[in-house]
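[1] what follows is a predicted protein model with its sequence.
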Amino acid sequence: MAGFQTAVNVQPAPAVAGDFADHNPRVSVEAGPGGLVAGAAGVTVGRFAWWKPNPIDPNGAPAIVDSFGAGPVTGFVHRAQQGLITDYLAGAGMLIPKGFPITLHSAGGFWVKNDGLTNAVVGQKAYANFSDGKASFAATGAALTASATGSIAAGTSTSVTGSISGNKLTVTAVGSGALVIGGLLSGTGVATGTRVVAQDSGTAGGIGIYTVSIANQAAASTTITQTYGVFTAASALSGLFQVGSVLSGSGVTAGTTITALGTGTGGLGTYIVDTTQTASSTTISGTTNVETKFVAMSAGLPGELVKITSHLLG
């Protein structure tokens, strides 16, 4: 069994990732009855996290939290002994299992592990990795990027028969193509801007039930079409693309975001993007993390704990 003490340190560890670093004011993210709770993959203590726009709690606020996402983080997961030991014979656990309640903090002071490749310096911004919420540190405006020579084309035409009730799309037949995560939906009674957030059940991309991005809808059974783009990373790869990466390059629509993996799993291959478009072969870059409001208040080597705070000096 791992986890037994095998050494004695002269200096004890200052904290555990996720601990409060001070007694300054803390701000928690608003949550209604039954929210916020961990998503299907669980949520890791001591990391940044994102909430999903759907499903919503009884007050109409997002209810699900994940350790991965896109865009600005929702908050930081502090340590309150809520992680569970789920691995057989494990000595510790930092994962909050699916469905367990979570308190996210959007402001305050915390200890976090430096999971970057460079030293953390006092005053640097904390960055959150889109794929796992891990923290790294760099100057303002220095988000990490991946790049490749590639292009973007319109996705395969998708047409299904389905209805929407609340934030659930029920597909009863497929005319052509397959639904993808992040694709834009349109049809009689479908709210403008509605996208597929997740598939709850059924055949992948086909008949089944899906969660959509806009709630409180009532669209009777009708023909629903979906548009999206396909980014192909063909050569000259640098770094790794991931879900949540915001793409940029000549001819690329501003804000284009990777919403799902195709044949690519970080390297060369295809990726689903949220905006249908045509961009000829060019150098396309994608961010892999996002700058947060938190700054480092102590130095730390990669793998060491660092104090972060949202209360800036000056």
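    Sure thing, it's come through.
[2] switch to C-alpha atoms for all contacts and neighbour counts from now on
    OK.
[3] residue contacts, the nearest residue to Ile214 once chain neighbours are set aside?
    Counting by Cα to Cα, 6 or more residues apart in numbering, Ile214 lies nearest to Thr194, which is 5.6 Å off, once chain neighbours are set aside. Contacts for Thr194 (Cα atoms under 8 Å, 6 or more residues apart in numbering) come out as Leu184, Leu185, Ser186, Val212, Ser213, Ile214.
[4] hold the first one in mind and look at this next one:
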Amino acid sequence: MGFQTQVGYQPAPAVEGDFASTNPRATVLAGPGGLVCGAAGVIVGRFAWASSSYIDADGAPAVVNSFGSGAPTGFVHREQQGLILTYLQESTMLVPAGFPITLFDAGDFWVKNNGSTQAVPGMKAFVAFADGKISFAAAGSAAGTASGSASSIAAGTSSVTGSIAGNVLTVTAVGSGTVYPGTTISGTGVATGTQIVSQLSGTAGGIGTYSVSIPEQTVASTAISGTYGILTVGGTVAGTFGVGQTLSGTNVVAGTAITALGTGTGGAGTYIVNNNTVVASTAITGATGVETKWFCRSSGLPGELVKMSSRAQG
């Protein structure tokens, strides 16, 4: 920002992330040791997602990130919790990794309109998977998208030897394939529907430890099979594909989402998805954001502050 060079004749109504009223508000439930900021920290004034990479003593997600997929867990209110860590930096909205964080799932807040069009009272709030930024549009509008006109999904598999304690899978040997986030695993004693959330340590995609989606498991060393999908983006590509996007297209199973990068880094290439249903070459679209339950409560041009509420009027 630099040294102040101008003075506004009308003070700003608020700072991004401030409460917009004294109406009742609610916070996201958290157990012992949670919630804390993930490795990249959390941005104030944006939405955030709880992750099961680590769980608290109650078996609930303990880590929060400013990126994710699906509906966000809650909103990050400004409580002067940002911390300047860079030499000569004048301001920040970043709460560093490991710091405690509170998420709100109800209330009224001031937020920045990060969209390209004017926000109008009654519009719904949309959140970007990549960074938790907020924009506004009519209910039912399509979130930002990326598309590949000739894309497909192939089935992928892996086979490892491993054990599970709590929500941590320890892989001691790899028979075939690669262990990716989003992989659905099965084996003797493994809870049905268990998926790999993220790798915690070890060789990428191989021997090491991984967090899984269903905690409180005790599985002795056994053969564990994994299934996932390999999305190949091709044809005419528009927009940017990335982790967290939900996919749609002919024969694409609802809820299919990108969980890891393959050879693709946003454009044509391969991406790992959480469903191994085979899809022949077709147009596949990836949603870069999602509509939330929150509403716009004041008008604001792109870049301006607007009021946002979890409550519908009327």
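    Right, received. Where do you want to start? Not measured: the values here are computed from a predicted model.
[5] in ChimeraX, how would I select just the buried ones from the contacts of Thr194 of structure 1?
    To isolate the buried ones among the contacts of Thr194 of structure 1 in ChimeraX, judged by 16 or more other Cα atoms under 10 Å, type:
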select :184,185,186,212,213,214
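[6] can you point out the buried residues in the helix or strand encompassing Ala220 of structure 1?
    For Ala220 of structure 1, the host element (DSSP states H and E) is strand 217-227. Going by neighbour count (16+ other Cα under 10 Å), the buried part of strand 217-227 of structure 1 is Gln217, Ala218, Ala219, Ser221, Thr222, Thr223, Ile224, Thr225, Gln226, Thr227.
[7] which residues of structure 1 does stretch 38-46 of structure 2 align to?
    Mapping stretch 38-46 of structure 2 onto structure 1 (TM-score structural alignment) gives residues 39-47.
[8] on that earlier part again, so which of the contacts of Thr194 of structure 1 comes closest to Asn114 of structure 1?
    Ser213 (33.0 Å; Cα to Cα).
[9] that closest one contacts Ile56, correct?
    No. Using Cα atoms under 8 Å, Ser213 of structure 1 is not in contact with Ile56; the gap is 10.1 Å.
[10] contacts for the helix or strand containing Val63 of structure 2?
    Element membership of Val63 of structure 2, judged by DSSP H and E, is strand 61-65. For strand 61-65 of structure 2, contacts defined as Cα under 8 Å, 6+ apart pick out 30-31, 33-38, 40-42, 48-56, 101.
[11] and what of stretch 265-280 of structure 2?
    Residues from elsewhere that reach stretch 265-280 of structure 2, judged by Cα under 8 Å, 6+ apart: 148, 151-156, 180-184, 227-235, 237-242, 250-253, 256-264.
[12] before we move on, back to that, quick one: buried residues of the match of stretch 38-46 of structure 2?
    Judged by neighbour count using 16+ other Cα under 10 Å, the buried positions of stretch 39-47 of structure 1 are Gly39, Gly42, Val43, Thr44, Val45, Gly46, Arg47.
[13] how close does the last one get to Asn114 of structure 1?
    Arg47 of structure 1 sits 10 Å away from Asn114 of structure 1 when distances are taken as Cα to Cα, to the nearest Å.
[14] which residues are in contact with both of those two?
    Common contacts of Arg47 of structure 1 and Asn114 (Cα under 8 Å, 6+ apart): Lys134, Ala135.
[15] what about the closest residue to Val36 of structure 2 other than its chain neighbours, neighbour count?
    Nearest residue to Val36 of structure 2, sequence neighbours excluded (Cα to Cα, 6+ apart): Pro100, at 4.3 Å. Pro100 of structure 2 has 17 neighbouring residues, counting by other Cα atoms under 10 Å.
[16] I'd say Thr145 of structure 2 and Ile284 touch.
    No. Thr145 of structure 2 lies out of contact with Ile284 (Cα under 8 Å); the separation is 10.2 Å.
[17] tell me which of the two has more neighbours.
    A count of neighbours by other Cα under 10 Å puts Ile284 above the other of Thr145 of structure 2 and Ile284, at 25 against 17.
[18] which strand or helix spans that one?
    Going by DSSP H and E, Ile284 of structure 2 is part of strand 279-287.
[19] could you do Leu169 of structure 2 as well?
    Here Leu169 of structure 2 is assigned to strand 168-176, by DSSP H and E.
[20] how big is the offset of that strand relative to structure 1?
    Superposing on structure 1 and averaging over aligned pairs (mean Cα distance after the TM-score superposition for structure 1), strand 168-176 of structure 2 comes out at 0.9 Å.
[21] figure out how far that strand is from the centre of its chain.
    Put simply, strand 168-176 of structure 2 sits 26 Å off its chain's centre (Cα atoms, centre = their mean, to the nearest Å).
[22] please apply the same query to stretch 7-17 of structure 2.
    30 Å.
[23] number of residues surrounding the residue lying closest to Gln82 of structure 1 once chain neighbours are set aside?
    Using Cα to Cα, 6+ apart and skipping the chain neighbours, the partner closest in space to Gln82 of structure 1 is Ile96 (6.3 Å). The burial count assigned to Ile96 of structure 1 is 24, neighbours taken as other Cα under 10 Å.
[24] spatially nearest residue to Thr184 of structure 2, not counting backbone neighbours?
    Nearest residue to Thr184 of structure 2, sequence neighbours excluded (Cα to Cα, 6+ apart): Gln195, at 4.3 Å.
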